[in-house]
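Enquirer: structure of the sequence below:
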Amino acid sequence: MPAAPPLWDLFCRVIDNHGDLGVCWRLARELAARGQRARLWVDAAAAMAWMAPEALRGDVPGVQLRPWREPFDAADLAGLPVADVWIEAFGCELPPTFVAHGVRADAAPVWVNLEYLSAEPYVERMHGLPSPVLQGPAAGRTKWFYYPGFTPRTGGLLREAELPARQAAFDRAAWLAAQGVPWRGERLLSLFCYEPPALAALLAQLQQGPRPTRLLVAAGRAAQAVRAVFEHKMGLQPAQIKRGQLSISYLPYLDQRGYDELLWACDANFVRGEDSLVRALWAGRPLVWQPYPQHDDAHHAKLAAWLDWLQAPPGLRAFHRAWSGIGAEPLPPLDERAWIACASAARARLMRQRDLASQLIGFVAEKR
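Expert: Modelled structure (predicted):
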């Protein structure tokens, strides 16, 4: 009888913006698509209702969505098959009772600390290094650092095998019509952001610009930020969604597939965090990225390193600095036509590299 495919336990804590959850769900799906089995343990799965409703329905073969509640029930653990691989996503720590159950097995799981995405130099140095466990029920065992990244010396980026074919078959006009977007050929920009310091400047620039533009605003913090600018800084009501050359369409929450399609539909994309950055790179359109703002300004170095990897032209670099409030420069003109070659070249470089799920499966196979 053939052996069962390897079983992976992925642990994810939802912090505030659901990006970690989005990455972990994509990874679980990709592992299953490559013949693995995955249990995704989540401490707050409510966002799955709009992000990935198939997860709540249990419609993805090879993937189980499990609640992460502590303390783990001893009876539940006793009947739980021990996985072949443990993934701690983004610095979360496995529950000690769960670890104690697993290390009693004859063959302990390969234990991987999946880190945040960055283009900074330390990523290549740290990727794949061991981390001895010094205390707790697994003392004496080893974790392994695994870093996603943008270069061949890192763990790569999540990418589905069918992604290029899906993108090639995409019908922009039909998708916009299905979303109720009254598109009449104007420039389309998507906006998924936190509260960028230069948001008011961008909206004013688009209103006064030479080209008609429609801004497709993602639900949540992006929509709240745009409405706040109109209400508090411009004295307008949110319902006034046509000002000068700028029209605004507020979108509902989109599932992961729908968000990919939004990026493909637009001429340029404003993205934030980790998951949407990767999806925007695969879209191959000009993009503006807002890293998660940190109180110690660590995101400044993270942004600079990414712009260096991107080989961003001077205008795109200046736009990013102003967008994230780095320095005192005013927001330069949005010039997606000048930035398209940079975006296309970046996508081409990444497409030549192996995807994260494939590399991670190989990495684990070496350690087992």
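Enquirer: going forward, measure contacts between C-alpha atoms and count neighbours the same way
Expert: OK.
Enquirer: quick one: the helices in the stretch 201-350 of the chain?
Expert: 221-228, 256-265, 275-283, 298-310, 314-323, 336-351 (DSSP state H, counting those that start in this stretch).
Enquirer: of those helices, which is nearest Gly185?
Expert: Gly185 sits nearest to helix 256-265 of all those, at 11.6 Å, using CA to CA.
Enquirer: which positions in that closest one come out as buried?
Expert: 256, 259-265 (16 or more other CA atoms under 10 Å).
Enquirer: how about this one, so we can line them up?
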Amino acid sequence: MQSQDFSVYAPTDGSATEAWVFVRVIDNFGDVGVGWRLSCLLAELLCLRVRLWIDDLGALDRLVPEHAGYQPQIVVETWQDDEAAMQRQLAAVADPVLVIETFGCDLPSAVQARMTECRPLWLNWEYLTAEDWAVDLHAMPSLQANGLEKYFWFMGVDAASGGLLREADYLAKRTAFQQQVSMQQAFRQQYGLPLQHSGQLWLVFAYASVCWPQWMAMWRQADAPMTLWLAGGQVVDSLRAAQVIAPDALQQDGDVYVLDKLTLVRIPFVPQAAFDRLLWLADAAIVRGEDSFVRALWAGLPFFWHIYRQDDDAHLHKLHAFWNKAMAGWPVGVRGAFMALSDDLNGAGNLDGLRRVEVWQDLYANWQNWVKAAAVWSEMLHAQDSALEKLARFSHLPLK
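Expert: Have a look, this model is predicted:
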């Protein structure tokens, strides 16, 4: 399917400059992470004043602790279920030119009533997927009971999809950081990260799983120096529950635990704005959630995606759809070993201990091919229009 220009909406008098973004927090920081990044890009690239309605301010405060002063064009509102309270909030705000409900969250009836009066562009910003059906449905309208049309925005990796969230200066920032050792060391010191590491450096930000004791055994038996920066507590909790590490190990940020040639480091929780620099320091990564997955794509390094599990294994269709496209040009040896381990990580495979080690050694032997393949895929994605560039074209809102 060829990329299309869905130019369906434009402000009539140029006076409407406010966008509303609605977020319900379901998956810890995943939903708020996408909602905040989208809000920032709407403000920065489309020059909109953004009103972010969110039902869990605590999650936002942790992910973006400086949000009150970070982006003055974003106003954060508590999304209240009480209809009278919502009515009072709406009475004090300007009409929006754009309303985005993230991930199918249902808008309050008071908001929809307001929309029937000012008739903004209404988008349902869906979860990222590389499945072909999403490209076919991207930007399609759906007539609602209130007479408004809602358009479905599917982010994805295909040129005809809704694209991915990316800052205009991303590549310049990545290059500057990777070329300046002093900047890297200052970042390590700021967050209490080790100034040195042994062997390959992996960033691991993943969900709790029974696979982690098995993967630690795999890496130990591979007998090559390796350092894991463990972000968040879920992987550590899995290792402690399986008695792979001592009960009092890795309790505090900065704690180190050594298993033969494998060095585990518990790193502090970093705000969203700092996550890219963790990836830029790493040789490879295991990431979870949508926002972290996209940042790993932009970083261009080898990584596994520990995808959020869904009923009936629906997440595996999403996982395979992405990797089948990403690996189209990969060498056969890299592709086979990678997919075996990716499936093993996400509950789709059945590797025994010996086979797991053999597959890892195959992938490790093809390391440079994997590095090159990941970089080439990332460069291809960078060459595509970003989600905000596509949204500007779709909406006729001016792009900065």
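Enquirer: drop the TM-score for these two in here.
Expert: The TM-score (TM-score structural alignment, normalised by the length of the first structure) is 0.91; 356 aligned residues with a CA RMSD of 2.0 Å.
Enquirer: quick one on the thing from earlier: highest mean neighbour count out of the helices of the stretch 201-350 of the first structure?
Expert: Between the helices of the stretch 201-350 of the first structure, helix 275-283 has the highest mean count of neighbours, a mean of 22, where neighbours are mean count of other CA atoms under 10 Å.
Enquirer: still on that earlier bit, could you dump the helices of the stretch 201-350 of the first structure to JSON lines with distance to Ala47 of the first structure?
Expert: Putting the helices of the stretch 201-350 of the first structure into JSON lines (distance: least, CA to CA, whole Å) gives the following:
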{"stretch": "helix 221-228", "distance to Ala47 of the first structure": "14"}
{"stretch": "helix 256-265", "distance to Ala47 of the first structure": "11"}
{"stretch": "helix 275-283", "distance to Ala47 of the first structure": "15"}
{"stretch": "helix 298-310", "distance to Ala47 of the first structure": "26"}
{"stretch": "helix 314-323", "distance to Ala47 of the first structure": "27"}
{"stretch": "helix 336-351", "distance to Ala47 of the first structure": "29"}
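Enquirer: so which of these is nearest Arg13 of the first structure?
Expert: Arg13 of the first structure lies closest to helix 275-283 among these, at 15.3 Å (CA to CA).
Enquirer: list the contacts of that closest one.
Expert: Residues outside helix 275-283 of the first structure that contact it (CA atoms under 8 Å, 6 or more residues apart in numbering): 19-20, 22-23, 157-158, 167, 260, 263-264, 269, 271, 287, 289, 343, 346-347.
Enquirer: what segments of the stretch 51-200 of the first structure are helices?
Expert: With helices called from DSSP H, counting those that start in this stretch, the stretch 51-200 of the first structure shows them at 53-57, 74-78, 96-103, 122-126, 163-168, 172-178, 199-208.
Enquirer: can I get these in TSV with distance to Gly220 of the first structure and mean neighbour count?
Expert: As requested, these are exported to TSV (distance: least, CA to CA, whole Å; neighbours: other CA atoms under 10 Å):
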stretch	distance to Gly220 of the first structure	mean neighbour count
helix 53-57	18	15
helix 74-78	36	11
helix 96-103	34	17
helix 122-126	31	16
helix 163-168	26	12
helix 172-178	20	13
helix 199-208	15	17
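Enquirer: redo those helices as a markdown table? Include distance to Ser358 of the first structure.
Expert: A markdown table is the format used below for these (distance: least, CA to CA, whole Å):
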| stretch | distance to Ser358 of the first structure |
| --- | --- |
| helix 53-57 | 22 |
| helix 74-78 | 29 |
| helix 96-103 | 25 |
| helix 122-126 | 18 |
| helix 163-168 | 15 |
| helix 172-178 | 30 |
| helix 199-208 | 38 |
